[in-house]
Every structure is written in C-alpha cells, then in structure tokens.
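K.L.:
The following block contains a protein sequence and its predicted model.
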Amino acid sequence: MAKFFLFLWDHKQSLIFLLLLLLSLAALSLSGTQRFHLARQINRTIITPFQMAVSQVDYVLRLKKENEGLRKNNFILTLELFHLEEAKKQNQRLERLLDFARRAPIHFIACRVISGGLGEKPEVFIIDKGSLHGLRPNLPVLVPEGLVGKTIEIDPERTVVQLYNHQDFRVSAKPSKGEERGIAGSGPGGELYLFNIPLRTLLKEGELIVSSGMGGIFPKGIPIGTVASVEKDEEMGIKLRARLIPAVDLDKVQEVFVLADSAFVSPTAGELYEATDTLLNLWNEP
C-alpha cells in the first residue's frame, strides 16, 4: 500500500493533467452557464483541497528532510565533541606520564598499548615497541599509579606484557613501611592478593604494598596495591594472605613505561639487579 501511494505521489503532475483533461472533455457537452458552475464546483471541491493536500505533504516531506539534516548535524557534532573530550583525556594522560618521567633521571621507554588481549579481563597487553627499541624479557612495566606487569615475549616492533592479574604473575612484595615480605599475584576470583605473609605480620586496611626488590626483576618501591582485607591462608596453614585493591586500573591503561635503566638492568644478562635504592620516591613526589 505504501508503494502505491508513493507511486501516485511521484506521478502527481501526470495524474492532475489527466484529471483536468477528463473534466474538460466532460464540460464540452454542457452549456456555458453549466460549464461555469461546474468549473466553480470543481475548483471548490477538488482542485483547492487537492492543492492544500499537496502543500501539506510538501511541508511534511520538507520538515522530514530538515529533521534528517538536523539529526545528521547533531551526530556529527556529538562525534566532534567526543573526539575533543578524548583528545583532552589523552593530553591529561600524557602530561601525567611526562611529569612522572621527569621526577628522576631513570631511563624509561614510553609505549602505547595497541591490544588488550582476549577475554573479559585480559591478562596480557601488547605494546608498540620491541627489541629494536631496546626491550627485552622481564622488564618491569609501569604507569604513574604503579605496577602494570612485565615484558615476556619480544618481537622487533611489538612486545607482550604479562599483567599483574595473570595467573602466572608473581612479584616479591612488602608493606611500604615494613620489611616482612610476601608474594603478590593473582588469587581467588582473579583478584590481586599478597600471599605467604608470616602470622606475626600486622597489616592494616589501606596499607600500601610495594615491590620488595627481591626476585631479580622488580626494583624496590613500585606500588602494587593497598590492603583491603587480611585472612588466614587455608592452603598455607600457618600463613596469612591479604586481598589487595590494585594501584593500577588495567581498564584505563593506554600508555605505559618500561623500566630499562642501566642502573637496574644487567647489560649482559638483561636481568634486573636487586636495587640498592628504592623507586618509591617517584610516587612520593608531588
């Protein structure tokens, strides 16, 4: 039915001409007075209402076209606003990264995250630099908020980063103001935990947990998370475990730093020495 009406509308001029032709032929058989009255009657009952209907339909179609144009312009403006907001956020992130890099004369390699891996909670990132840029396996990956993970697979121009929520990720960790060490890594439900804590250790909710510098990969002082709760580790028996709130929200990470400083990295083995100093001062700067 809609196609029928569209056909009539597209051929309205031809239909009007045909209608007027038929009426003209019919009027030839009438007298002059009758033709005059017929013409007035046709004008009042057919032509004028038809012209009004055509005018109304034209108005509706024009209004529809204008609305479509307005919707298109609104969509374009929304996209432009989104791009402006994204550019603003990116500038803020880059300013934060630059400020972090300026806090100490440490060699960081800035990288962009180009893939977040697979799954609802990715356990790896792929970054846009590789061996051609000086990256090697087992280098710490950081952002201004703290620890992201470590490099594991290196291509010339790409690197796979194992994230702190990966089931195989482990880092020696301790309270920022204490010396009792444990092992931080992925625990029940994929959440971040500090394991192997001695029973005598007193951990408080909200206490900052940082890398301890042991284990040969991560220097001291990199923020890992804050204590959310402490419980007895049923698997270890005589040990505690603490659930941590990660220092870094992986969903928001788009750029990272890879620590490749000669003060920490062995130029021959490509491994990190145990740090003689701490990196915690990077996060204590204003």
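P.N.:
Good, I have the coordinates. Numbers count the residues shown, from 1 in each chain.
K.L.:
Please make it C-alpha for all contacts and neighbour counts, starting now.
P.N.:
Noted.
K.L.:
Name the nearest residue to F195, ignoring sequence neighbours.
P.N.:
With sequence-adjacent residues excluded and distances taken as C-alpha to C-alpha, 6 or more residues apart in numbering, F195 is closest to R241, at 4.6 Å.
K.L.:
In the strand ranked longest in the chain, which residues are buried?
P.N.:
Determined from DSSP state E, the single longest strand within the chain is strand 220-233. Neighbour counts over strand 220-233 (16 or more other C-alpha atoms under 10 Å) mark K220, G221, I222, P223, I224, G225, T226, V227, A228, V230, K232, D233 as buried.
K.L.:
And the contacts of it?
P.N.:
By C-alpha atoms under 8 Å, 6 or more residues apart in numbering, the residues outside strand 220-233 that reach it are 145-147, 176, 195, 203-214, 238-248, 275, 277-281.
K.L.:
All the strands of the stretch 1-150 of the chain, residue numbers only.
P.N.:
108-115, 124-127, 140-143, 146-154 (DSSP state E, counting those that start in this stretch).
K.L.:
Quick one: the ones you listed as JSON lines, columns for mean neighbour count and distance to V253 too.
P.N.:
Formatted as JSON lines, these follow (neighbours: other C-alpha atoms under 10 Å; distance: least, C-alpha to C-alpha, whole Å):
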{"stretch": "strand 108-115", "mean neighbour count": "16", "distance to V253": "8"}
{"stretch": "strand 124-127", "mean neighbour count": "22", "distance to V253": "10"}
{"stretch": "strand 140-143", "mean neighbour count": "23", "distance to V253": "8"}
{"stretch": "strand 146-154", "mean neighbour count": "23", "distance to V253": "9"}
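K.L.:
this is the other structure I want to compare:
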Amino acid sequence: MNVRLRTRLRTPLVIAATLFFVLAVLSLSFKHAPVMQAAEGLIISLTAPAINGLNWVGGSLKRVWSDYFYLVGLRKENAELKRRLEEYQLKEVRYQEALLEARRLEILLELKKQLALPVTGARVVAYDPSQWSRCVIIDIGKKEGADLGLAVLAQGGIVGRIIESYPHYAKVMLVVDRNSGADAIIQRNRVRGILQGKGGNRCSLEYVPKNADVEVGDLGLASGLGGIYPAGQVFGRVSQVDKKTGGPFQEIIVTPGANLSALEEVLVVKTAKLAFNP
C-alpha cells in the first residue's frame, strides 16, 4: 500500500517541480520583457495588501505577546510589593505595641517610686468570664509572693485585691465587684464613706449623710483604714450625686480611675494585711 501511495504522489511532485523550473527559467529569460513586467506588477498589486495585512497581524501578535509578558511581570512585582508592605505594616504594629508597653511600664515605674512601698510587677493574663463577678488573673502567685489580700494598683488608681493565690498565678477581685468594699474618703474635704462595688464599671460611696458636701468631680481616695489599700491611692472620681433619695444617706456613684476593662500591667503591693475577708 505504501508503494502505491508513493507512486501516486511521485507524479504530481515531478510535475510541480518541472513547472517551477520552467517558470524560474522564463522569469530569468524575460525579466525585462514588458509582458513579464506587467504580470509582475499585477502580482505585486494583488499580493501587497495581503502581505501588509499579514505584517500588521504579526506585529499586533508580537505586541500582545510582549504586553502579556509585561503584565505577568508587573503582577509578580505587585505581589512582591504587597508582601513587603504587609511586612512593614506588621513591623509598624509591633513597634507601636512595644512603644505603648514601654510607656505603660514607665508610668508604673513612676508610680512605684511614688509609693515608697515594696511592690512587684505582674501582667494580666485573663479576665474572669463569669457575669456575677469582676476578676482578673495575673501571672504571679505564691512562689512570687502574691499572697491573699494584697492590693493591686495600675495606671490611674486602685485595681482591687488578691482573693485567690496559686503557685504562679493569682486571682484579683476588682473594686467594681459587688463583693468588694473598702473605707474611702473625699480628697477635698475628707468626707468618709464605704466604697462598694456595683458591677459594670462603677462603684458607690455608701453611708454618706445628705448634709455632707460631695460634688461631681470630687476625687475618692483610699483612707488606709482596714489595711487593705495604701492610704491616699485613688479609687476614682464622683460621677453622680443624688440627695433626693429616701433615707438619711445620699446616693454617690464613683467611676474608677483605672481602666479596669483594659488592664495589661499592674503592681502588687507587698505589705502586711490588717484585715482580709475574701
């Protein structure tokens, strides 16, 4: 079958080759003949637009191909720039966090100098998820000297006191917890009352007679009585006063000076406790 196919193809190929040779000879022989020049002109006129179109298409394909590779390279470059930008943003966040932490620690260090009391630093590692209490967990415990009843301070004022202590952790009851209570005074005129936790982010100054002079904005301090909190440390500011309540006492709301919802670093005051009722 292959022999027959080769035989059948051989004849047309021979004819085509012969015609090509004859045309080449004629072209060389009659290159300057008017008839050949007219035929050549006609052929050029007919083929030139097609050749020009093919050149345009080829150029367009070349440009498209070049643009494609340019866009691929540009996409890779953009991806790399985006990655570097994300790295720089992450470094910026870390830098800002380190800067803020340094400022907080600087403030605590200044507070430590002002106290003139033995203190140790600690970090808040967790908040008590219970809805019935306001407590936090700090990363020091009995091994580090964080005993029951010790006062805990932070930037802005008193945080609370330790009510449970473990080998390397301790639980701190915040001053806004409903079970928290301590003797307090108004700085301006030394009016005394009991600072009682009310839940949320507020306390009340209890047992203050209606004729006592207490105003919104007054600063509430620890009196030092009871031996729980160091005298003169800030509980917070009076945010509400109501003398129209029934009974002999006015209703006074105190907002804590420390931001108890965003605690990170605290100081534990390592002094003897005169009274402690967890």
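P.N.:
It's in. Just so we're clear, the structure is a prediction, and the values are computed from it rather than from any experiment.
K.L.:
Please work out the TM-score for the two chains.
P.N.:
Remark: TM-score between the superposed chains equals 0.74 [TM-score structural alignment, normalised by the length of the second structure]; 235 aligned residues with a C-alpha RMSD of 3.1 Å.
K.L.:
Let me have the buried residues of strand 220-233 of the first structure in a markdown table, extended by distance to P49 of the first structure.
P.N.:
Shown next, in a markdown table, are the buried residues of strand 220-233 of the first structure (distance: C-alpha to C-alpha, whole Å):
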| residue | distance to P49 of the first structure |
| --- | --- |
| K220 | 88 |
| G221 | 85 |
| I222 | 82 |
| P223 | 79 |
| I224 | 78 |
| G225 | 77 |
| T226 | 78 |
| V227 | 79 |
| A228 | 77 |
| V230 | 83 |
| K232 | 87 |
| D233 | 87 |
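K.L.:
State the distance from the residue nearest the centre of the second structure to V136 of the second structure.
P.N.:
In the second structure, the residue lying closest to the centroid (C-alpha atoms, centre = their mean) is V93, at 7.2 Å. V93 of the second structure is 26 Å from V136 of the second structure, where distance means C-alpha to C-alpha, to the nearest Å.
K.L.:
Surely A38 of the second structure is in a strand?
P.N.:
No. Secondary structure assignment (DSSP: H, G, I helix; E, B strand; the rest coil) places A38 of the second structure in helix, not in a strand.
K.L.:
Would you check that L259 of the first structure makes contact with C111?
P.N.:
No. Contact criterion C-alpha atoms under 8 Å: L259 of the first structure and C111 do not qualify, at 10.9 Å.
K.L.:
So what does R192 of the second structure match up with in the first structure?
P.N.:
Residue pairing (TM-score structural alignment): R192 of the second structure is matched to R181 of the first structure.
K.L.:
how about its match, what does it touch?
P.N.:
S172, A173, K174, P175, I197, S212.
K.L.:
on that earlier part again, just the buried subset of the contacts of strand 220-233 of the first structure, please.
P.N.:
145-147, 176, 195, 203, 208-214, 239-248, 275, 279-280.
K.L.:
so where do the helices sit in the first structure?
P.N.:
2-10, 12-27, 32-42, 48-102, 281-284 (DSSP state H).
K.L.:
To E191 of the first structure, which of those helices lies closest?
P.N.:
Proximity to E191 of the first structure (C-alpha to C-alpha) singles out helix 281-284 among the helices of the first structure, at 23.5 Å.
K.L.:
matching residues in the second structure for that closest one?
P.N.:
Matched against the second structure by TM-score structural alignment, helix 281-284 of the first structure finds no partner residues.
K.L.:
Check what contacts that helix and list those residues.
P.N.:
Outside helix 281-284 of the first structure, the residues within contact range by C-alpha under 8 Å, 6+ apart are F100, R103, A104, P144, E145, G221.
K.L.:
Need the counterpart of L85 of the second structure in the first structure.
P.N.:
Using TM-score structural alignment, L85 of the second structure sits opposite N74 in the first structure.
K.L.:
gap between the counterpart of I217 of the first structure in the second structure and Y166 of the second structure?
P.N.:
For I217 of the first structure, the aligned position in the second structure is I228, judged by TM-score structural alignment. I228 of the second structure sits 20 Å away from Y166 of the second structure, going by C-alpha to C-alpha.
K.L.:
rewinding a little: for the longest strand of the first structure, the distance to its chain's centre please.
P.N.:
27 Å (C-alpha atoms, centre = their mean, to the nearest Å).
K.L.:
State the distance from S66 of the second structure to N55 of the second structure.
P.N.:
Counting by C-alpha to C-alpha, the gap from S66 of the second structure to N55 of the second structure is 16 Å.
K.L.:
how many other residues sit next to K3 of the first structure?
P.N.:
8 (other C-alpha atoms under 10 Å).
K.L.:
ok, it to T151 of the first structure distance?
P.N.:
63 Å.
K.L.:
hmm, back to that, ok, now which ones touch the match of I217 of the first structure?
P.N.:
Neighbours of I228 of the second structure in contact, by C-alpha under 8 Å, 6+ apart: G149, L150, A151, R161, A182, K273, L274, A275, F276.
K.L.:
Tell me if I'm right that the first one and I162 touch.
P.N.:
The reference is to G149 of the second structure. Yes. With contact defined as C-alpha under 8 Å, G149 of the second structure reaches I162; the gap is 5.0 Å.
K.L.:
what does R170 of the first structure align to in the second structure?
P.N.:
When the second structure is aligned by TM-score structural alignment, R170 of the first structure is paired with G181.
K.L.:
Could you verify my assumption that its match touches V175?
P.N.:
Yes. Look at G181 of the second structure against V175 with C-alpha under 8 Å: they come within range, at 7.2 Å.
K.L.:
any residues in contact with both of these two?
P.N.:
Q196, G197.
K.L.:
Looking at the two, which one has more neighbours?
P.N.:
Neighbour count, other C-alpha under 10 Å: between G181 of the second structure and V175, V175 has more, with 28 against 21.
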